[in-house]
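*Asks:* dropping a prediction and its sequence here:
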Amino acid sequence: MLKIKNYSTLKLNKRLALLFAYVFTTLGLAAQPAPEQGYFMFPIKPGVRNYLSGSMGEIRATHFHGGLDIKTDQREGLSVYAAADGYISRVKMSTYGYGNIIYVTHPNGLTTTYSHLLAFYDPLADYVLKKQYEKETFELELFPEKNLFPVKKGQIIALSGNTGGSGGPHLHFEIRDAEDRLYNPLRWGFKEVIDTTPPDLLGLGIQPLNIHARINGEFARREFTPKKTNGVHTLPDTVFAHGLIGFELQTIDRYDDTQNRNGTQDVTVFVNDKQVYNHHIDRVPFELSKQVSQHVNYNVYRRTGRTFQKAYVDYGNDLPLYTAPHNRGRLNVQADSIYHIRLVAKDTYNNASTLTFVLKGQKPTFMQTANGKVTKPQLSYEIIGNILKVSASDTSSTPRNVEMVVNNQRLMLVPSYTKGAASVSLYDLRGGLPESLEYCGTSTLLDLQATIPSGQEHSFSNRDMTIRFEKESLYDTLYLQAKKEGDVYTIGDFYTPLHKAIKVTITPSTPVTDKSKAAVYYLGLGKGRGMLGGVWDGNSITFSARAMGKFQVLEDVKAPTIKLLSKSPTQIKFRIGDNLSGVNSFRCEVNGKWLLMKYEHKTATIYSEKLDKSLPLSGRVVLKVKDNAGNEAEFVTTI
């Protein structure tokens, strides 16, 4: 009989034997032996058709999706089966992330993981529950001795659930090796999943990659919507370009009879029938998964939510997914040359969709346009890669130069081309950071503070802050903007990714009443605030940030909230919350003895589970909840 309980997250035991020997190069992977078909059983409703809501390599906000999200009929409690013989090598109960998770290590050296579980099978459930009471904690990670919990292929080991960071009931299923490399489970040939549907090609992006680049006459990223006719994707018009450019593709995959927007694993680019680029998302090292921010156009993703995968290898990208031996997949377009471009997107089942178009090299020319609609001078600028792009317009019929001050020297920016009423000038920031732009008698100050190189340690200080960049903090050169407005500190922007964290020291101008309750918070684009913490040294506080954007020191002086939802001799249930820093810990005692409380953050509820089910809950109940600022609330009741 299946009893059941909890379980959680992911990170593999380094001592397990390695099955496949990987030879990584800077641009690709060595050939791998084919997986043994039939070795693994499908973990949900084996032998019956199943459906996926998530696939391997799918683009997520901070990582590549590392396995399969298997649908569970929109409910919890389906039987979860061991995919092959082995033993349970790891189990974890966690409020976030993978929730309750089981790791099963197999004789072939691979490990399968089963996440977001509702409950464990009987021997493991009892073992975990006793350990939770022994250590008096809900969140727990255990590494049982080998063969303490042996399992057979097809054995029920858990019930599916919705714990952790799950957005709905499903089973997250992964296959890993001893090096924590994530494999595409569909390579093992599960017949329960049917896919004869080719990927959808939703958009093409073309990015300028040097100062000479133009796309349809402009130095600007351009997007195109493919037109599909009789299964063939094309662009309706010829694209004109010049200089160094890179392609980006927005593509999704759909499994048969579902509407979920899943990931496409393979993209290849051909130029005049010669392959110049390929990426294949089939094996992702766990520790490199966050480099998804360099695999996609991060700026576009953060601004629009659309995932354009780069079809070239960007600087700072160490993912072993690529084959791009010439120019990292970039195309250097020559004037008057014709290029027949073909992009092919494939899913795991080799269903393919192709986009073809003609690109023609066009030498940049300066075309003067009338400025009749302009009533007063206008000036704007943006940074694209290493290039400062300045757009200027006024009432004159002849485009004027923009004056720029660099290292106290005045330079003239001559227009490179015109667009509508504006003349556009380009400047390579590697020549020095400009301090201001002057146009038609007005001056615009630029807040570019410093050039921060990637690949080396670097410190920056101004009167408001000190920032320490580690060797791996940046993917590419950063032209730093750092300022303080009121009590808000801005470092870079929300649209530029960090590879590794930076360390920042600030001295708030507004007096802090109680430093023990004060910490640095990350301010999202909306009303969201995430506590980063920090260490005080006198009136200064130092904190680590994994993303650039806006930061503020805030004090949390309010205790958490506690609301009793139900109580009985069988179970007691509360809703808990906090207004700012978030819940840090909770402890419930009945007559002075610790009682296990399980936490479901999605509903902000905690509920009890007794060690001895035969003994009723009875007596004085005391619940204490502490937030991350150290404020504590207490609730007392009786059963």
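*Replies:* Perfect, I can see it now.
*Asks:* going forward, measure contacts and count neighbours with C-alpha atoms only.
*Replies:* Will do.
*Asks:* pull the longest strand from this protein.
*Replies:* Counting by DSSP state E, the longest strand found in the chain is strand 239-252.
*Asks:* any idea how far whichever helix or strand comes after that strand is from the chain center?
*Replies:* With elements assigned by DSSP states H and E, the helix or strand that comes after strand 239-252 is strand 266-271. Distance of strand 266-271 from the chain centroid (C-alpha atoms, centre = their mean, to the nearest Å) equals 24 Å.
*Asks:* could you pull out the buried residues of strand 266-271?
*Replies:* Asp266, Val267, Thr268, Val269, Phe270, Val271 (16 or more other C-alpha atoms under 10 Å).
*Asks:* ok, and here's another one to check against it:
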Amino acid sequence: MKLPILLFFLSAFCYSQSQEYPKNYFRSPLDIPLYASGSFGELRGNHFHSGLDLKTQQREGLKVFAVADGYVSRIKISEGGYGKALYITHPNGFTSVYGHLKKFNGAIADFVRKRQYAEKSYEIEIFPLSDELKITKDQIVAFSGNSGSSGGPHLHFEIRDSKTEQIINPMFFGFDIQMPDTKAPVINDLVAYAIGDSSVVNSSQRTIPVNLSLQSDGSYLANKVFAKGNIGFGVNTYDLSDNNFNWNGIYKAETFLNGSRLFKYEFEKFAFDETRYINNFIDYYRYKTIKQSIQKLFFKRNYPFSLVSGNKQSGQISVLPNQTWSYRVEVSDFHGNKRVINVPIHYSDAAATIPKEEKKTPYFVKSGNDNNYTKDNVSVFIPENAFYDDFYMNFEVKENVLYLHDETVPVHKNLTVTFDVSEIPNLNREKTFISRMDGNKPEYFTTYKKGNLFSIRAKDLGKFLLMTDTVAPKIYRPNFSEGSSLDKADSLSIHMRDELSGIKEYNGYLNGKWILMEYDFKTKSLTHYFSEAVYDEGKNELKVVVSDKMGNSTIFETHFFKTKNQSSVEKTN
């Protein structure tokens, strides 16, 4: 009886595993062939990509379908991020997400418009009740667009666990069948790391490239690596797919030492509060200095990122005398297409001819501790685990400017930067904030003011200074001339910008009534659609008020003429 019982439990286990992610439950959100311009887990600035970016044939306005029955559980409209985004919760425990939309459809659009006018705000976030906006599979819920921080027309699509809100790779739900792929990932670079003060790899204590040669079977063979002490490797790689020229992220990486698995990660799912760990997952210094994205195949110390924290070993290799090692790297896409790198490793006692590059300063940051530094009128508080590693930090204050190391060291938690302004004469305190210079561009930070102390919270190092903004925003270039007829126009638009602290608030009014104006931060434009039917027959007075984050405001006023029965939008709607 033992064997049948064992087989029963094995089959039950396999069944439960295969049913964890239903393969045929969700339909495609688009009715065109699916090609991804961005993959799940792909490396992005300060985060991993949380879904699939689906191509929309370089255009907007494609129908977006509900992938299954459910109800709209969240609607968010923001200037950046996902722009216009829709969340549908399904009865099977998952939530689908649709981002960068052009507009919503039907009852959803009416629901959103009503709330925007009630709140007098373009940006809104709504959490409808389960019986307010019920959805059926195949229903057209929206139209694809380019809203938010999208770099071009596409549909951002996610699937999340409704309870945990973890993001799950949509490929697990059968989308891999709709997106065939027979191409293996591409290897651009392999680099080696000497980990620790006494380690050396190929005569270097710094990160060093390893030459690769392509073999007849499609694998790569690395030049012999001569090392001592603890070393590690990193790989620069991307994936290709059929009929698609985009360079997307890989799904899985594994390493093996003498045939035994050493390290592994695969992009199945992760939580949003983990996503900033990308800055420890990659070689951040190399990314910032030469724009090369190296995925590290080891860690110096374990960190709570679920994709790597399950490894029992660190991925490091301890190279000892009188031994040789066969190290193998395998990178794969979701379809199982694989690329292999074989690396022969030999012990060498040779001294480093390229020493470690480390400048010692009086400020040694122990990343596991709280740290507080003060000089002149500036102080910096660094909470424990704000950094991933210990390091010598540059900390200098000159003429009320803080030079806090540089952007090559990643920050995981907020640092608190405080300026004491009591000794600064003639300071316009109401209009002054703390800024960080991003290159030559000032970056605004919300500044908390308590007496003479001005403070901000920041997740980047660099140059910080006080800046005063007394200049109001600019409102310019309307798409019509004053007094003109807009009978044939479906919308009116105007541009706005602020050179320093940035736009905080904008409001448009027609004949004294608040109107919805959609803001596109990429073009710096505000657009009002006449389909809102807020305008009057004949003459209409337009007023736009824009304020920046320091309270400086500009008012723009003009007028136009409009005949209701000639509105092209109303005819089409």
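*Replies:* Nice, I can see it. Worth saying up front: this structure is predicted, and the values here are computed from it rather than measured.
*Asks:* what residues in structure 2 pair up with the longest strand of structure 1?
*Replies:* Aligned using TM-score structural alignment, strand 239-252 of structure 1 spans residues 225-238 in structure 2.
*Asks:* quick one: list the elements packing against the longest strand of structure 1.
*Replies:* Using 3 or more C-alpha pairs under 8 Å, 6 or more residues apart in numbering; DSSP states H and E, the elements in contact with strand 239-252 of structure 1 are strand 200-208, strand 214-215, strand 309-310, strand 331-333, strand 352-361.
*Asks:* matching residues in structure 2 for whatever helix or strand comes next after the second one?
*Replies:* Sequence-wise, the next helix or strand beyond strand 214-215 of structure 1 is strand 222-224, with elements assigned using DSSP H and E. For strand 222-224 of structure 1, the aligned range in structure 2 is residues 208-210, judged by TM-score structural alignment.
*Asks:* find the nearest non-adjacent residue to the equivalent of Val590 of structure 1 over in structure 2, please.
*Replies:* Under the alignment by TM-score structural alignment, Val590 of structure 1 pairs with Leu510 in structure 2. Leaving out its chain neighbours, the residue that sits closest to Leu510 of structure 2 by C-alpha to C-alpha, 6 or more residues apart in numbering is Leu542, at 4.8 Å.
*Asks:* so in structure 2, which helix runs the longest?
*Replies:* helix 2-20 (DSSP state H).
*Asks:* contact partners of the very next helix or strand once past that helix?
*Replies:* Sequence order places strand 36-38 as the next helix or strand after helix 2-20 of structure 2, per DSSP H and E. Contact partners of strand 36-38 of structure 2, identified using C-alpha atoms under 8 Å, 6 or more residues apart in numbering, comprise His49, Gly51, Leu52, Asp53, Leu54, Lys55, Asn244, Asn246, Trp247, Asn248, Gly249.
*Asks:* coming back round to it: what's the closest of the buried residues of strand 266-271 of structure 1 to Ile215 of structure 1?
*Replies:* Nearest to Ile215 of structure 1 among the buried residues of strand 266-271 of structure 1 is Val271, at 16.8 Å by C-alpha to C-alpha.
*Asks:* my guess is the closest one contacts Ile341. True?
*Replies:* Yes: Val271 of structure 1 is within contact range of Ile341, at 4.9 Å (criterion: C-alpha atoms under 8 Å).
*Asks:* Tyr489 of structure 1 maps to what in structure 2?
*Replies:* Using TM-score structural alignment, the partner of Tyr489 of structure 1 in structure 2 is Leu402.
*Asks:* list the helices and strands the strand or helix carrying its match packs on?
*Replies:* Taking DSSP H and E as the criterion, Leu402 of structure 2 maps to strand 401-404. Applying 3+ C-alpha pairs under 8 Å, 6+ apart, we find strand 401-404 of structure 2 packed against strand 395-398, strand 462-468.
*Asks:* pick the most buried one from those strands.
*Replies:* Ranked by mean neighbour count under mean count of other C-alpha atoms under 10 Å, these are led by strand 462-468, which reaches a mean of 18.
*Asks:* so it matches what in structure 1?
*Replies:* Aligned using TM-score structural alignment, strand 462-468 of structure 2 spans residues 549-555 in structure 1.
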